[in-house]
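**Q** Provided below are the primary sequence and the corresponding predicted coordinates.
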Amino acid sequence: MVPDWFVPGAAAAEFWTAERCFITELLNTSASPEVSLAIARVEPGVTTQLHCLAGVVERYVVRRGRGVLEVDGRRQPLMAGDQALIAAGAAQRITNDGSEELEFYCVCTPRFTPDCYVNLEDEGNETN
């Protein structure tokens, strides 16, 4: 019998999102509602969609590359090893201003679900 604390591994396939980046979900299951973990990949020259996560705090940990993160209108350069804590409901997007792909871990608490994602560009808030 499999213990209730065990979550079997699945082939984590990368997928393209309307946010203009690639995502690989490493941990996102109803068995662990308190957290999710993904890797985001942004191609050079791309700025992700302006959005917020309703009721979800997001943390970025940059794996490789560099970029400029914008949170509630404030911009901060990020490079490998840097981290960012993005409050629930904060308007956010990131630009890959480097020549290589930008990759970062996305840790969400509670876990990310599609219904928490709010596209702020559709609301006419595009400022880039």
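**A** Done, it's in. From a predicted model like this one, the values you see are computed outputs, not experimental measurements. Numbers count the residues shown, from 1 in each chain.
**Q** From here on, just use CA atoms for contacts and neighbour counts.
**A** Will do.
**Q** quick one: residue 81 from residue 74, how far?
**A** 20 Å (C-alpha to C-alpha, to the nearest Å).
**Q** what about these two, which has more around it?
**A** residue 81 (13 against 10; other C-alpha atoms under 10 Å).
**Q** Is the more buried one in a helix, a strand, or coil?
**A** coil (DSSP: H, G, I helix; E, B strand; the rest coil).
**Q** Leaving out sequence neighbours, find the closest residue to it.
**A** residue 62 (5.3 Å; C-alpha to C-alpha, 6 or more residues apart in numbering).
**Q** swap in residue 40?
**A** residue 23 (4.7 Å).
**Q** is it true that residue 94 touches residue 73?
**A** No. Look at residue 94 against residue 73 with C-alpha atoms under 8 Å: they stay out of range, at 11.4 Å.
**Q** who has more neighbours, these two?
**A** residue 94 (23 against 12).
**Q** ok so, going back, was I right about the residue nearest to residue 40 contacting residue 15?
**A** Yes. If you go by C-alpha under 8 Å, residue 23 and residue 15 touch, sitting 5.4 Å apart.
**Q** dropping in the other structure now:
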Amino acid sequence: MTEDRQAIVFANGSGEFWTEERCHITELHNCDASPEASLALARVEVGITTQLHSLTGVIERYIVRQGEGILEIDGVKQKLRVGDQAVIPADAAQRIENTGLVDLEFYCLCTPRFFPEAYVNLER
């Protein structure tokens, strides 16, 4: 691999943060060096349903690591539990409800990478 193709991304130490989407996010990988994808860990508290939203031009994949919930994509609901995966098409209306007894945690893999301008609040 040539030097101009190498990229090391050092931890930024930003940690978990709260979003208006009604969930906590920890960005694990989202940088200019890798525009083709981003990876985050989402945490939804017990009894909470995230904001109905879409991501313009971004395909999102969920991989559940803890808890259980009901994912809604364009009005279709599907129960998810640990190990389940979902592919959410770009521009699809989506939200997830934590129906379990513990916080729902899932990885969010976005292609191309997530950027705040892609987020569309569909509850307004």
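**A** On my side now, so go ahead. Bear in mind that the values here come from a model prediction, so they are computed numbers and not experimental data.
**Q** So what does the residue nearest to residue 40 of structure 1 match up with in structure 2?
**A** Under the alignment defined by TM-score structural alignment, residue 23 of structure 1 corresponds to residue 25 in structure 2.
**Q** Could you do residue 68 of structure 1 as well?
**A** In structure 2, residue 68 of structure 1 lines up with residue 70, judged by TM-score structural alignment.
**Q** How many neighbouring residues does its match have?
**A** 18.
**Q** For the residue mapped onto residue 46 of structure 1 from structure 2, grab the count of nearby residues.
**A** Applying TM-score structural alignment, one finds that residue 46 of structure 1 aligns to residue 48 in structure 2. Residues lying near residue 48 of structure 2 (other C-alpha under 10 Å) number 16.
**Q** Give me the distance between residue 48 of structure 2 and residue 30 of structure 2.
**A** 26 Å.
**Q** got it, and residue 3 of structure 2?
**A** For residue 3 of structure 2, the distance to residue 30 of structure 2 - C-alpha to C-alpha - is 21 Å.
**Q** These two: who's more crowded?
**A** residue 30 (18 against 6).
**Q** which residues sit in contact with that one?
**A** Taking C-alpha atoms under 8 Å, 6 or more residues apart in numbering, we find residue 30 of structure 2 in contact with 37, 38, 39, 113, 114.
**Q** Dump the residues you listed to TSV, plus distance to residue 12 of structure 2, neighbour count and secondary structure.
**A** Shown next, in TSV, are the contacts of residue 30 of structure 2 (distance: C-alpha to C-alpha, whole Å; neighbours: other C-alpha atoms under 10 Å; DSSP: H, G, I helix; E, B strand; the rest coil):
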residue	distance to residue 12 of structure 2	neighbour count	secondary structure
37	18	19	coil
38	15	20	strand
39	14	20	strand
113	17	21	coil
114	17	27	coil
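**Q** Redo those as a markdown table? Include distance to residue 57 of structure 2.
**A** Formatted as a markdown table, those follow (distance: C-alpha to C-alpha, whole Å):
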| residue | distance to residue 57 of structure 2 |
| --- | --- |
| 37 | 12 |
| 38 | 14 |
| 39 | 16 |
| 113 | 10 |
| 114 | 10 |
